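*Asks:* Prediction below, plus the sequence it came from.
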Amino acid sequence: DVVRYDALLDHFEMRNGVEGLEYIVPVETVKAIWNCREIAAASPRVGAMIGPTAEHADIAREVGFEWTPEGEESLYLRSRILLACRESGLHALTALWEDLENIDGLRAFATHGRGLGFRGMIAIHPKHVETINDVFSPSDKDIEFYQGMVDAYEKAASDGVGALRYRGLHIDKAHYDKAVGWLERAATITNH
């Protein structure tokens, strides 16, 4: 399917003088869940994939899960998509929150998704956008923390030290690498 869409999109781009369009691929069938790695790597146009969560969508019907606000029933499904995205360098999105009025539930669900490693979420309604942006956007406090970690590690490394304490935490090269990657992602979101 991805290859077929590529042919159509190539034609559209050439005909209209457009370039660089990417796909956001929803994964809502059992077959797609099983083949998510192949889908993620099927085309350079695949820019993001969505880990399924919806109570009333195709994936709920296909798998037969009973939805809960905590999302445990879709954790495995979303985790497969998350790992496929990480392996292929794609943007991992967690799917939507259907309860339009329950903003506190949305915030909790989005925060849990961010904690799992998702870097965004699909909004089903405009009133959800502010909360989703708030959860998935780095705060100034987070930026200051990770920049401080990078600075502390680089200073220690220049003195020949490979591990140190930073704000009561043990940090080493792995922590530094995560902080650098986190700051790079934050810069693309916040334009810092």
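*Replies:* Looks like it came in fine. Just so it is clear, the structure is predicted and the values come from calculations on it, not from any experiment. Numbering: from 1, shown residues only.
*Asks:* from here on, contacts and neighbour counts on C-alpha atoms
*Replies:* Fine.
*Asks:* Show me the contact partners of the strand ranked longest in the chain.
*Replies:* If you go by DSSP state E, the chain has its longest strand at strand 46-51. Outside strand 46-51, the residues within contact range by CA atoms under 8 Å, 6 or more residues apart in numbering are 22-27, 40, 77-82, 85, 90-95, 122.
*Asks:* Just these: which are in strands?
*Replies:* Y23, I24, V25, P26, H91, A92, L93, T94.
*Asks:* Buried subset of those residues, written for PyMOL?
*Replies:* Buried residues within the ones in strands among the contacts of strand 46-51, by 16 or more other CA atoms under 10 Å, are selected in PyMOL with:
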select buried, resi 25+26+91+92+93+94
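*Asks:* Report the buried residues of whichever helix or strand comes after the longest strand of the chain.
*Replies:* The element immediately downstream of strand 46-51 (helix or strand, assigned by DSSP states H and E) is helix 58-63. Within helix 58-63, the residues that qualify as buried are D58, I59, A60, counting by 16+ other CA under 10 Å.
*Asks:* now do stretch 144-158
*Replies:* Neighbour-count burial for stretch 144-158, counted by 16+ other CA under 10 Å, picks out Y146, Q147, M149, V150, A152, Y153, E154.
*Asks:* and K127, what is it in contact with?
*Replies:* L100.
*Asks:* What segments of this protein are helices?
*Replies:* For the chain, the helices defined by DSSP state H occupy 2-16, 30-34, 36-40, 58-63, 75-88, 103-116, 126-136, 140-158, 173-190.
*Asks:* Adding distance to P69, write those helices out as CSV.
*Replies:* What follows is the helices of the chain, written out as CSV (distance: least, CA to CA, whole Å):
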stretch, distance to P69
helix 2-16, 32
helix 30-34, 21
helix 36-40, 24
helix 58-63, 14
helix 75-88, 12
helix 103-116, 7
helix 126-136, 16
helix 140-158, 27
helix 173-190, 28
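*Asks:* Check it against this one:
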Amino acid sequence: MIARPRRSVLYMPGSNSKALAKASTLPADALILDLEDSVAPDAKEAARGQVIEAAKGDFGGREVVIRVNGSHTPWGPDDLIAAAAAGPDAILLPKVDGPGAIMLAARVLREHGAPDRTRLWAMMETPNAILNAGSIAAVAADPASRLAVLVMGLNDLAKETRARLTPGRPTMTAWLANCLVAARAHGVDIIDGVYNDIKNLDGFRAECEQGRDMGLDGKTLIHPGQIDICNEVFAPTETEVGNARAIIDAFALPENAGKGVISLNGRMVELLHAEMARRTLAIADAIAALSRSAA
């Protein structure tokens, strides 16, 4: 099983050269080099040049993602062409309203030399994105779409819907769950939105735990000080890894060959638990490999 950890996904302002230079030293699983929200209009073109150059660097195995401006903006089309040519691990598309936006972007990537490994990520941050989550995620069935990840944009959703972002996110959990089910139905990862109060680490931890318990793969971050907590919460615990190994070892015993259900330490264990255990070990192994390559 191939797994890629995306516990912590840190936004890095594309106009901040010092932040970009520091990016390769941070222990985030993925870095989003941002050309959109964090960059002022008069700095967009300069930021594009900085980000394209930065994306060519060595990030020690971390996933490198370029977030472009929307196709409806003056900078979006040129951003996408430049990002395609730079060949990062992924390009993050903002304001995705439906599956057509994914397929149009994928065509631009093909036409402008993006390597096959460059994936597309989609921001889920508009009412139409929530309404169309299933059809957006479904395009992942077509390899030409390159779609790999959905990213929640709850600040934009709050703005567009006038719903308030309050502790526990009661106004947002239905939308998170809707996108989560769409992602799981079509085999793509899904990353939680940012937590705005960077000094409230207890609140941040609670929101990470909420996202993890809902089934999300990780969380987008706006400050390096959030990385360690996020990595801890979204990683399998030692107990979970130990239990996963025990389940796989038990199903491998000759006396359990061909069985769909076995008893392990007084508990009923099914093949579905073995599948979950394999993913737990794959993620744990991938985290360990990333730590080694980033050291």
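*Replies:* Sure thing, it's come through. Keep in mind that this is a model prediction, so the values were computed, not measured.
*Asks:* Could I get the TM-score for this pair?
*Replies:* Here the superposed chains carry a TM-score of 0.85, computed using TM-score structural alignment, normalised by the length of the first structure; 185 aligned residues with a CA RMSD of 2.2 Å.
*Asks:* Name the nearest of the buried residues of stretch 144-158 of the first structure relative to D104 of the first structure.
*Replies:* Among these, Y146 lies closest to D104 of the first structure (CA to CA), at 27.5 Å.
*Asks:* Tell me the counterpart of that closest one in the second structure.
*Replies:* Mapped onto the second structure by TM-score structural alignment, Y146 of the first structure lines up with A244.
*Asks:* I'd like the distance from the residue of the first structure positioned farthest from its centre to Y153 of the first structure, if you could.
*Replies:* No residue in the first structure sits farther from the centre than D159, which is 35.9 Å out by CA atoms, centre = their mean. Using CA to CA, to the nearest Å, we find D159 of the first structure at a distance of 10 Å from Y153 of the first structure.
*Asks:* what's the answer for A163 of the first structure, then?
*Replies:* According to CA to CA, A163 of the first structure stands 8 Å off from Y153 of the first structure.
*Asks:* do L96 of the first structure as well
*Replies:* Computed as CA to CA, the L96 of the first structure to Y153 of the first structure distance reads 38 Å.
*Asks:* what does P52 of the first structure give?
*Replies:* Distance check for P52 of the first structure against Y153 of the first structure: by CA to CA, it reads 38 Å.
*Asks:* What of G89 of the first structure?
*Replies:* Counting by CA to CA - G89 of the first structure and Y153 of the first structure are separated by 26 Å.
*Asks:* Equivalent analysis for T190 of the first structure, please.
*Replies:* Following CA to CA, the distance that separates T190 of the first structure from Y153 of the first structure is 24 Å.
*Asks:* go on, R185 of the first structure?
*Replies:* Distance of R185 of the first structure to Y153 of the first structure, given as CA to CA: 19 Å.
*Asks:* K173 of the first structure too?
*Replies:* Remark: distance between K173 of the first structure and Y153 of the first structure (CA to CA) = 8 Å.
*Asks:* what about whatever residue of the first structure lines up with D228 of the second structure, neighbour count?
*Replies:* For D228 of the second structure, the aligned residue in the first structure is E130 (criterion: TM-score structural alignment). A count of nearby residues for E130 of the first structure, using other CA atoms under 10 Å, gives 10.
*Asks:* Next: T220 of the second structure.
*Replies:* What T220 of the second structure shows, counting by other CA under 10 Å, is a neighbour count of 26.
*Asks:* The closest residue to it other than its chain neighbours: what secondary structure?
*Replies:* Leaving aside its sequence neighbours, T220 of the second structure sits nearest to V9 (CA to CA, 6 or more residues apart in numbering; 4.6 Å). State at V9 of the second structure, reduced to three classes by DSSP: H, G, I helix; E, B strand; the rest coil: strand.
*Asks:* V9 of the second structure and K219 touch, don't they?
*Replies:* Yes. Using CA atoms under 8 Å, V9 of the second structure is in contact with K219, at 6.0 Å.
*Asks:* More neighbours: those two, which one.
*Replies:* A side-by-side neighbour count of V9 of the second structure and K219, using other CA under 10 Å, places V9 first with 31 against 27.
*Asks:* How much space separates the more buried one from A289 of the second structure?
*Replies:* 17 Å.
*Asks:* ok, how many other residues are close to V30 of the first structure?
*Replies:* Neighbours of V30 of the first structure using other CA under 10 Å come to 14.
*Asks:* Repeat that for M49 of the first structure.
*Replies:* A count of nearby residues for M49 of the first structure, using other CA under 10 Å, gives 25.
*Asks:* Skipping adjacent residues, who's closest to it in space?
*Replies:* V25 (4.6 Å).
*Asks:* Would you mind finding the match for that neighbour in the second structure?
*Replies:* That one, V25 of the first structure, aligns with A122 by TM-score structural alignment.
*Asks:* Am I right that its match is in contact with L93?
*Replies:* Yes. Counting by CA under 8 Å, L93 is a contact partner of A122 of the second structure at 5.0 Å.
*Asks:* list the residues that contact both of the two?
*Replies:* Common neighbours of A122 of the second structure and L93 (CA under 8 Å, 6+ apart) do not exist.
*Asks:* got the end-to-end distance for stretch 209-220 of the second structure?
*Replies:* End-to-end distance of stretch 209-220 of the second structure: 14 Å, with CA to CA as the criterion.
*Asks:* Stretch 116-134 of the first structure too?
*Replies:* For stretch 116-134 of the first structure, the end-to-end distance is 17 Å (CA to CA).
*Asks:* Can you report how many residues lie near the counterpart of G218 of the second structure in the first structure?
*Replies:* Taking TM-score structural alignment, G218 of the second structure has G120 as its aligned residue in the first structure. Using other CA under 10 Å, G120 of the first structure has 21 other residues around it.
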